[in-house]
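Undergrad: sequence-free structure coming up:
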């Protein structure tokens, strides 16, 4: 298994200036562009940006930031992580990403999702009671738009289309489409039904527990007559010169983020023991390059993944310079070591 690709992901968490003050949303967006430009220079394969509509994350329009990144890069694939299709318009999503594909020279991809955060629903006038039907109808429409032929469609969540042709078309006639899945078998089967790529959000617990979802995806595509693409996985992490430095630098921001989200969802506060346990036995990739590479290779092997995306920002409370260093270490030291380990069978 040596053909695995690697990406970085961020939601636009607000980093710190050297003075210790949090960056503004505008400065944070510019920082993301700089990090993506560095990723391109050092050979990282992909950059993916999340969509949020809340104070602690700067990126609400991934495509706009990705277009800025396209002007500074030549090689990296540019995608969302995720586009909340349920509270968006499939026609506009296709148009935005086909436009990004054009200006980037064919490097755009989209990861669709229902959204683990729900702030976009009231913001754009959608009822959370329609959570399921919104995604079901909109992903079905989006799959038709991907044919790049005139579409006739009728549903309950937006106006009907009659022989509607949507522009711009892509040069290749195809826009790479993933679906982000957090562990629902129904979501895995839906992804297989449309022949989309599967991106597993593995953000807690042992990664091998997701292996059955990969098997389900492959069996479903076989039975449905669609294509089983290489499966992707994404997890949080941070890289520094030593294990201790990485753990200490990442903990404050990561805990703050998890506790904010946990308060909204009824989770208990994260303890230091919880944090260390997730690094030692779960799906948090924090440490020196060799440590992270060994754990990452083992996880890729366990899941049989063809792509690994590292969510390298963890809730802010970290200097921008440390984030740049983490990206550099990931591209120059972790990825080459992971590839070596995978060639040896995924072991040390």
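TA: Thanks, I have it. All of these numbers come straight from a predicted model, not from anything done at the bench. Residues are numbered from 1 along each chain as shown.
Undergrad: drop to CA atoms for contacts and neighbour counts, all remaining ones
TA: Fine.
Undergrad: how many other residues sit next to residue 256?
TA: By the criterion of other Cα atoms under 10 Å, residue 256 has 17 neighbours.
Undergrad: meant to ask about residue 313, not that
TA: When neighbours are counted by other Cα under 10 Å, residue 313 registers 27.
Undergrad: where does it fall, helix, sheet strand or coil?
TA: Following DSSP: H, G, I helix; E, B strand; the rest coil, residue 313 is assigned to coil.
Undergrad: for the residue nearest to it when sequence neighbours are not counted, the count of nearby residues, please.
TA: Leaving aside its chain neighbours, residue 313 sits nearest to residue 10 (5.9 Å; criterion: Cα to Cα, 6 or more residues apart in numbering). Neighbour count for residue 10, taken as other Cα under 10 Å: 24.
Undergrad: residue 10 contacts residue 49, doesn't it?
TA: Yes - the pair residue 10 / residue 49 is scored as a contact, 5.3 Å apart, by Cα atoms under 8 Å.
Undergrad: from residue 117, how far off is the residue nearest to residue 313?
TA: Applying Cα to Cα, to the nearest Å, the value for residue 10 to residue 117 is 15 Å.
Undergrad: what's near enough to touch residue 217?
TA: Residue 217 makes contact with 188-189, 191-192, 198, 228, according to Cα atoms under 8 Å, 6 or more residues apart in numbering.
Undergrad: one more structure, for comparison:
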């Protein structure tokens, strides 16, 4: 278990300045680059950038941000978290990530998903009634393109390809994952296409995801494919003390949870929900020792190859995120490795 990788994910959420006002999108994007540079310097393994098309997130083109990060980092692997494949074109996705792979000297990864928001569908002219069909066909085409051989393909949601090659070629291929929120069908489909499984654990205890990892293993055996890695992604923030970490994140978590509830028809958060998610759910918020112990509990429960920490919490300042990244890389990860060893 000491070979487990430790990464960071960000959605490029809009941060707050010292006066509590929202930071402008251009500065948020520049700050994400700085955060990734710090992540590289403290020895973390992966940095993922999400794709969104709404005002509370600054990043709509992860590959552009990742290319800027690649120019200022040396070893950290770079990927999306996630690329919204349903409303994108797999040919362009491959071309952009193959270009990123060249710029980063072989450090690019794709994490494809349907996304947790739907703004990209009307923005790019896609029908939400084709939600499942779009993702299935695009994932199928992407799987063919990643073989880097001439592709002949036909579907109902884009033009067919006839013996078509795409460029640039990569030096060693593009590691590809599928982001899954907890659907058994999605887990089996990921195994069928022989991609890595990236589980988004954003609420409730991690233990409830153990059956999905077992299902992934069984499905890979059934399809007779090479075993692929499993990663988990959960939100959190590290500060010097538990009290400081909770104080920094509480109001932003409550505001985001309330806003998403209004958008999606969820019940509003109840008193104590924030604390319950920290104590026994998916929030990794606290001092380095508190967060390290919770990660160890998760890793002793779930057989995974990578743990990704979604460090950008709603409304938190850039400076607080930098502190969190530094503590995660320099204190939390060494503690976790010692405990696992």
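TA: Noted; the coordinates are in hand. Keep in mind the model is a prediction, meaning the values are calculated, not measured.
Undergrad: can you tell me which residue in the second structure aligns to the residue nearest to residue 313 of the first structure?
TA: Correspondence of residue 10 of the first structure to the second structure, assessed by TM-score structural alignment: residue 10.
Undergrad: what's the closest non-adjacent residue to residue 229 of the second structure?
TA: Excluding its sequence neighbours, the residue lying closest to residue 229 of the second structure (Cα to Cα, 6+ apart) is residue 196, at 5.1 Å.
Undergrad: which residues in the second structure form strands?
TA: Here the second structure has its strands, by DSSP state E, at 5-10, 46-49, 77-80, 83-84, 108-113, 151-153, 161-164, 176-180, 196-200, 230-238, 284-286, 306-310.
Undergrad: for the spatially most central residue of the first structure, which residues are in contact?
TA: The residue lying closest to the centre of the first structure (Cα atoms, centre = their mean) is residue 81, at 3.3 Å. Taking Cα under 8 Å, 6+ apart, we find residue 81 of the first structure in contact with 9, 48-51, 110-112, 180.
Undergrad: cool, and residue 104 of the first structure?
TA: 67, 70-71, 74.
Undergrad: repeat for residue 181 of the first structure
TA: Applying Cα under 8 Å, 6+ apart to residue 181 of the first structure gives the contacts 113, 187-188, 198-201.
Undergrad: now those residues in a markdown table, with distance to residue 289 of the first structure and neighbour count?
TA: Shown next, in a markdown table, are these (distance: Cα to Cα, whole Å; neighbours: other Cα atoms under 10 Å):
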| residue | distance to residue 289 of the first structure | neighbour count |
| --- | --- | --- |
| 113 | 31 | 22 |
| 187 | 34 | 19 |
| 188 | 32 | 27 |
| 198 | 27 | 29 |
| 199 | 24 | 29 |
| 200 | 23 | 26 |
| 201 | 22 | 19 |
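Undergrad: residue 286 of the second structure reaches residue 237, doesn't it?
TA: Yes - contact criterion Cα under 8 Å: residue 286 of the second structure and residue 237 qualify, at 6.7 Å.
Undergrad: map residue 67 of the second structure onto the first structure.
TA: Using TM-score structural alignment, residue 67 of the second structure sits opposite residue 67 in the first structure.
Undergrad: just give the closest residue to that match, not the sequence neighbours.
TA: Of all residues not flanking residue 67 of the first structure in the chain, residue 100 sits nearest, at 6.0 Å (Cα to Cα, 6+ apart).
Undergrad: how many residues are close by that neighbour?
TA: 24.
Undergrad: quick one: contacts for it?
TA: Residue 100 of the first structure sits next to 63, 66-67, 107-108 when contact means Cα under 8 Å, 6+ apart.
Undergrad: cool, and residue 333 of the second structure?
TA: When the contact criterion is Cα under 8 Å, 6+ apart, the partners of residue 333 of the second structure are 6, 292.
Undergrad: what of the one 4 residues further on?
TA: By Cα under 8 Å, 6+ apart, the contact list for residue 337 of the second structure reads residue 2.
Undergrad: leaving out chain neighbours, which residue sits closest to residue 96 of the second structure?
TA: If the residues on either side of it in the chain are set aside, residue 96 of the second structure comes closest to residue 63, at 6.8 Å by Cα to Cα, 6+ apart.
Undergrad: that neighbour contacts residue 99, correct?
TA: No - using Cα under 8 Å, residue 63 of the second structure is not in contact with residue 99; the gap is 9.1 Å.
Undergrad: out of the two, which sits in the more crowded spot?
TA: Neighbour tally, residue 63 of the second structure and residue 99, criterion other Cα under 10 Å: the higher count belongs to residue 63, 24 against 20.
Undergrad: in the first structure, which spans are helices?
TA: In the first structure, the segments counted as helices under DSSP state H are 25-41, 62-70, 90-103, 120-123, 131-145, 185-194, 211-224, 243-265, 272-281, 289-303, 320-329, 335-343.
Undergrad: to residue 234 of the first structure, which of the ones you listed lies closest?
TA: Ranking these by proximity to residue 234 of the first structure (Cα to Cα) places helix 289-303 first, at 10.3 Å.
Undergrad: in the second structure, what range does that closest one match?
TA: Aligned by TM-score structural alignment, helix 289-303 of the first structure falls on residues 288-302 of the second structure.
Undergrad: re earlier: for the residue nearest to residue 313 of the first structure, list the residues it contacts.
TA: Counting by Cα under 8 Å, 6+ apart, residue 10 of the first structure makes contact with 32, 48-50, 311-313.
Undergrad: please apply the same query to residue 285 of the second structure.
TA: By Cα under 8 Å, 6+ apart, the contact set of residue 285 of the second structure is 236-238, 242, 245-246, 278, 291.
Undergrad: cool, residue 18 of the first structure as well?
TA: So residue 18 of the first structure contacts 319-321 (Cα under 8 Å, 6+ apart).
Undergrad: please apply the same query to residue 163 of the second structure.
TA: Contacts for residue 163 of the second structure (Cα under 8 Å, 6+ apart) come out as 150-152.
Undergrad: could you do residue 5 of the first structure as well?
TA: Residue 5 of the first structure sits next to 45-46, 306-308 when contact means Cα under 8 Å, 6+ apart.
Undergrad: nearest to residue 221 of the first structure among the contacts of residue 10 of the first structure?
TA: For these, the nearest to residue 221 of the first structure is residue 48 (25.3 Å; Cα to Cα).
Undergrad: to which residue of the second structure is residue 318 of the first structure aligned?
TA: By TM-score structural alignment, residue 318 of the first structure lines up with residue 316.
Undergrad: verify the stated contact: residue 166 of the first structure with residue 92.
TA: No - in this structure, residue 166 of the first structure is not within contact of residue 92 by Cα under 8 Å, at 9.2 Å.
Undergrad: these two: who's more crowded?
TA: residue 166 (16 against 13).
Undergrad: distance of that one relative to residue 312 of the first structure?
TA: Going from residue 166 of the first structure to residue 312 of the first structure by Cα to Cα gives 35 Å.
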